[in-house]
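Engineer: no sequence for this one, just the structure:
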């Protein structure tokens, strides 16, 4: 296994070195989603970051973008960043979980009351965000440039039937990220979790390996799941982070001027990505477009409470048992931050 990993990193290095640019500094930035800045939040973040950094550095820094998972699976690219093969990546919580398991604390179902609270908590500037980032950086030696939600609250899609109650989840094979917390959510609701990497999801839905999946509306839209799924049920059960990281040794080796530029550009780019998610959700690229091809239903609050009653205790128990005292303490810090922001 170690030999395979080493070979994979070597091949990535060879591929990337062929694209080297004659700038003083080159930043290779990878992400899973489309390059079009109007199609995904990470596409918007990458485009804005590249524009600001290159235009403000007088040609001293070039940013090379690798969208659409060009450099491998999410967790593999994070490994490349940690190894110094790639300088930076914008990653899902599923990819990050294999390097920093405590990202799973975000997966307590129905913890966030609305997108405003979620935006304030899932941020580098929030009290919880600072705590979370400090622990992640101390554990992984990655430098965190941005913390943002994954595109909004999650909804379920499937090819079998509308999900209107917990009972409707029974027996449905739901694709999840390779996250124990996500698997527990599905199993606690009566479904069959089917963990798969992102690159395999569309085909799995198309061929019936999985009946359905769960993701935010913007991701469902740009992934074209409406082509292989009939029903979309707006449950708003979780909202997870995307985490923008950079190789810490690379970052620390930059001049103070370049560090300031990267910090500023990544902050602006993150806010651009956050705004783009909200625009996509509300525009004809989001739910309205999906509703033209899919049968859409919204889970009412009374039914949401039943979903929460089934899933919340199961996920909390998993976090307490699997991640121990550090996980429980991080989870309680998150819940306290949500409560404080909800009273803001």
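Structural biologist: Looks like it arrived, so ask away. None of the values given here were measured: they were computed from a predicted structure.

Engineer: only C-alpha atoms from now on, for both contacts and neighbour counts.
Structural biologist: Will do.

Engineer: any chance you could map the strands in the stretch 201-344 of the chain?
Structural biologist: 212-216, 231-234, 241-247, 295-298 (DSSP state E, counting those that start in this stretch).

Engineer: now do the stretch 1-150 of the chain
Structural biologist: Using DSSP E, counting those that start in this stretch, the strands of the stretch 1-150 of the chain run over 25-31, 61-66, 88-92, 142-149.

Engineer: take the one below as the second:
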């Protein structure tokens, strides 16, 4: 038995390219991807090496996702683009989960939402290791802020160019302007938009704090990246090497689920200390936004996701307080 195991043990050498759509090497996501690369190298005794490319080094969000699907990039941490399959919009359904406990139950290792997403990624040729959660997104603006549909009138905010995030901003009363991450700072600086939306406070504080005054924690989306690999590159590996990459990914994901809430709280305090006003809508204000957004955006989502999938989301969605 021992001889047989030794014969079947992997001796192949591999080099992979791993890209981040956002985050430099010192960001939490950058450090997490370095952890993934280090674990892969360690577990394979140096046979497998991962080259990491940080935000902007290889292109924008859609371009990187295209290259991942084609196999020119082997691995990626990304907000998935819905251009290949609108069902990936599941990841962005607004007000699906309303608190940390519900989010962790949905996105965790055996979570109901993770079990929905895996097969969808497989259909477009991607291996899904799991989510990389950051926390609940908000709306960061300068000059003024809004905590209601009425107050948001006339305010332009940047939205990630992926369904249904722009539609969510519109339903909340804002004018949504889809802009790629690399162009956000200039867009705020020149007044193309009044702020950014749907990110956790870290990104707005770290990259735009000299431009922004307020962060309203609307919690309309649970900000969660996906850890992915091109499926052809994955299938070329033997079982041992697949296990090395998958187990290393799971270690990163497990750590991030522990760290995410603490990390978010840390950056909320840092932003406040730096002079950014942090605003939590009242229960009544949140309930009004939840009601309006679910009424307007969820039917749109059903058109692309299908009734069966949307019914499953409705059955598992958080109940407003």
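Structural biologist: That came through fine. Bear in mind the structure is a predicted one, so any value in this text is a computation, not a measurement.

Engineer: quick one: which of the strands of the stretch 201-344 of the first structure is nearest residue 76 of the first structure?
Structural biologist: Nearest to residue 76 of the first structure among the strands of the stretch 201-344 of the first structure is strand 241-247 (13.6 Å), distances taken as CA to CA.

Engineer: report the contact partners of the residue nearest to the spatial centre of the second structure.
Structural biologist: What sits nearest the mean C-alpha location of the second structure, by CA atoms, centre = their mean, is residue 225, with 2.6 Å. With contact set as CA atoms under 8 Å, 6 or more residues apart in numbering, residue 225 of the second structure has these partners: 77, 78, 79, 80, 131, 132, 133, 134.

Engineer: so the fourth one makes contact with residue 90?
Structural biologist: No - with contact defined as CA atoms under 8 Å, residue 80 of the second structure does not count as touching residue 90 (10.2 Å).

Engineer: alignment lookup: residue 31 of the first structure to the second structure.
Structural biologist: Mapped onto the second structure by TM-score structural alignment, residue 31 of the first structure lines up with residue 20.

Engineer: neighbours of its match, just the number please.
Structural biologist: By the measure other CA atoms under 10 Å, the count of residues near residue 20 of the second structure is 27.

Engineer: same check on residue 118 of the second structure?
Structural biologist: For residue 118 of the second structure, the tally of surrounding residues (other CA under 10 Å) stands at 16.

Engineer: kindly report the same for residue 50 of the first structure.
Structural biologist: Neighbour count for residue 50 of the first structure, taken as other CA under 10 Å: 23.

Engineer: for it, give its distance to residue 339 of the first structure.
Structural biologist: Here the criterion is CA to CA, to the nearest Å. By it, residue 50 of the first structure lies 36 Å from residue 339 of the first structure.

Engineer: over to residue 108 of the first structure?
Structural biologist: For residue 108 of the first structure, the distance to residue 339 of the first structure - CA to CA - is 14 Å.

Engineer: neighbour count: these two, which is higher?
Structural biologist: Each of residue 108 of the first structure and residue 339 has its neighbours counted (other CA under 10 Å); residue 108 has more, 26 against 15.

Engineer: pretty sure the more buried one sits against residue 316.
Structural biologist: Yes - between residue 108 of the first structure and residue 316 a contact is recorded at 6.8 Å, counting by CA under 8 Å.
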